[in-house]
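**Q** here is the input, now give the coordinates:
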Amino acid sequence: MARNVEFDEESAIRTAMEVFWEKGYKGASLRDLTDAMKINPSSLYNTIGDKHALFLRCVQRYTDDRKEYIAKHASSSRSPLKTIKIFIDDAVSNITTNPHSCMAIKAAFEVATDDIRVQAILKDDSDAMYRFLCLLLTSAMEKGEISADEDPEVLTDYLLSSYIGWHESFILNRDPIKIQRMARFLFKQLSR
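**A** I've put the predicted structure just below:
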């Protein structure tokens, strides 16, 4: 009787996440995934399921990591504006140094339009990011760090749409200076 190969599932998910992140859902073959995870296909099927089930787990892991980032930064500073600046700076750094862009954005365009399960994971992630930023902007207004004349929900939408646009700009232009300049301009607009 064939014996199932035991493996560290969390480590395997993270490894598969990197493959999906680099190649996309459609570009990653089952062999690419199992080779990277150092398991055989039967071990994958017996523990996680098929390629789609693995992809769902990877997208969930990616978005869980982002939620951990939010939780860490939500209470890390007494200045909401400073936390927003850290978020923007981290985004710029991630965009300009990560060769694969944002896995959530890639999955949204490649898979989520036709896959309600991926869409639900990404919607939950987007809602968490929205709440985090809107709360920071509202707090910054209450503390007088930014003008209270603006609508925090509109500012949150503006910040998130800028963030997504920076990803596209960097993919097309590979110009980190351009992203840094846009980020400085955005922060200047928020903090005036």
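
**Q** contacts, neighbours, all on C-alpha from now
**A** Will do.

**Q** gap between residue 67 and residue 73?
**A** 10 Å (CA to CA, to the nearest Å).

**Q** who are the packing partners of the helix or strand containing residue 186?
**A** Taking DSSP states H and E as the criterion, residue 186 maps to helix 176-191. With contacts defined as 3 or more CA pairs under 8 Å, 6 or more residues apart in numbering; DSSP states H and E, helix 176-191 has these neighbours: helix 80-97, helix 152-173.

**Q** buried ones in the last one, by neighbour count?
**A** When neighbours are counted by 16 or more other CA atoms under 10 Å, the buried residues of helix 152-173 are found to be 152-153, 155-156, 159-160, 163, 166-168, 170.

**Q** out of those residues, which one sits closest to residue 187?
**A** residue 159 (9.1 Å; CA to CA).

**Q** my guess is residue 13 meets residue 53, correct?
**A** No - shown here, residue 13 and residue 53 do not form a contact pair, counting by CA atoms under 8 Å, at 10.8 Å.

**Q** which non-adjacent residue is nearest residue 148?
**A** The shortest distance from residue 148 to any non-neighbouring residue, by CA to CA, 6 or more residues apart in numbering, is to residue 141 (4.9 Å).

**Q** I'd like the structure of this one too, to check against the first:
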Amino acid sequence: MARPRKFEEDRAVEAAMRAFWTAGYEATSTQDLCAATGLGRSSIYNTFASKHDLFHKALRHYMDERNALLAELMDGDLPLKAKVRTVLWWAVEPEPDDPIGCMVVNSMIELGPRDPEIAELLRRDNDLRAQLMRSAIETARARGEIDAGKDPLALARFVFATVSGLRVMARGGADRAALESVARTALDAF
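**A** I've put the predicted structure just below:
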């Protein structure tokens, strides 16, 4: 019995996500996508309207996975500083099988300035992540974990700007010690 189309599509999106994450949108050819997904060119174009459509789905998949982890962490019972440390260390010590860097950050740099559809998707994703962290910071501030004068939205944006910078540093070849020093410095804001 053949596998359901939805299973094949989900598997293809996951594989394409890793290909785009590794090389970027422009540098990932249709042949690269065929090799990554195991699908032929006609199957890719029969399943997805275009390379751009597949990229959009892959980027959305990446965002959904990462944001689910972030939401779970921010809703948890850890003290705020431990939550922030965890987020920073996701950039310092990523999963060993993951490509270097961050697909969101890479896409902001590569496509944000010239692809309005992707730029809007990225903007909404940034807003969501900032709101998840802002809410956790507001809760922590109400509990007295951080100074009442600190701006929760500014702190949330600061954390994600730091994470983005760490991802770019990693992609540029920074060593673990350099990444840790930046992350530890960012933690001092809390």
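
**Q** how close does the residue nearest to residue 148 of the first structure sit to residue 55 of the first structure?
**A** For residue 141 of the first structure, the distance to residue 55 of the first structure - CA to CA - is 40 Å.

**Q** now residue 67 of the first structure
**A** To residue 55 of the first structure, residue 67 of the first structure is 18 Å away according to CA to CA.

**Q** between those two, who's got more neighbours?
**A** Counting neighbours by other CA atoms under 10 Å for residue 67 of the first structure and for residue 55 shows that residue 55 has the greater number, 22 against 18.

**Q** which strands or helices does the helix or strand harbouring that one pack on?
**A** Using DSSP H and E, the element containing residue 55 of the first structure is helix 51-74. On a contact count with 3+ CA pairs under 8 Å, 6+ apart, helix 51-74 of the first structure meets helix 9-27, helix 103-107, helix 116-142.

**Q** want to throw those helices into JSON lines with mean neighbour count?
**A** Converted to JSON lines, those look like this (neighbours: other CA atoms under 10 Å):
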{"stretch": "helix 9-27", "mean neighbour count": "18"}
{"stretch": "helix 103-107", "mean neighbour count": "19"}
{"stretch": "helix 116-142", "mean neighbour count": "18"}
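
**Q** would a markdown table of those helices with distance to residue 89 of the first structure be doable?
**A** Converted to a markdown table, those look like this (distance: least, CA to CA, whole Å):
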| stretch | distance to residue 89 of the first structure |
| --- | --- |
| helix 9-27 | 22 |
| helix 103-107 | 18 |
| helix 116-142 | 14 |
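
**Q** for the ones you listed, which one sits closest to residue 42 of the first structure?
**A** Nearest to residue 42 of the first structure among those is helix 9-27 (14.0 Å), distances taken as CA to CA.

**Q** who are the packing partners of the closest one?
**A** Helix 9-27 of the first structure packs on helix 30-37, helix 51-74, helix 103-107, going by 3+ CA pairs under 8 Å, 6+ apart.
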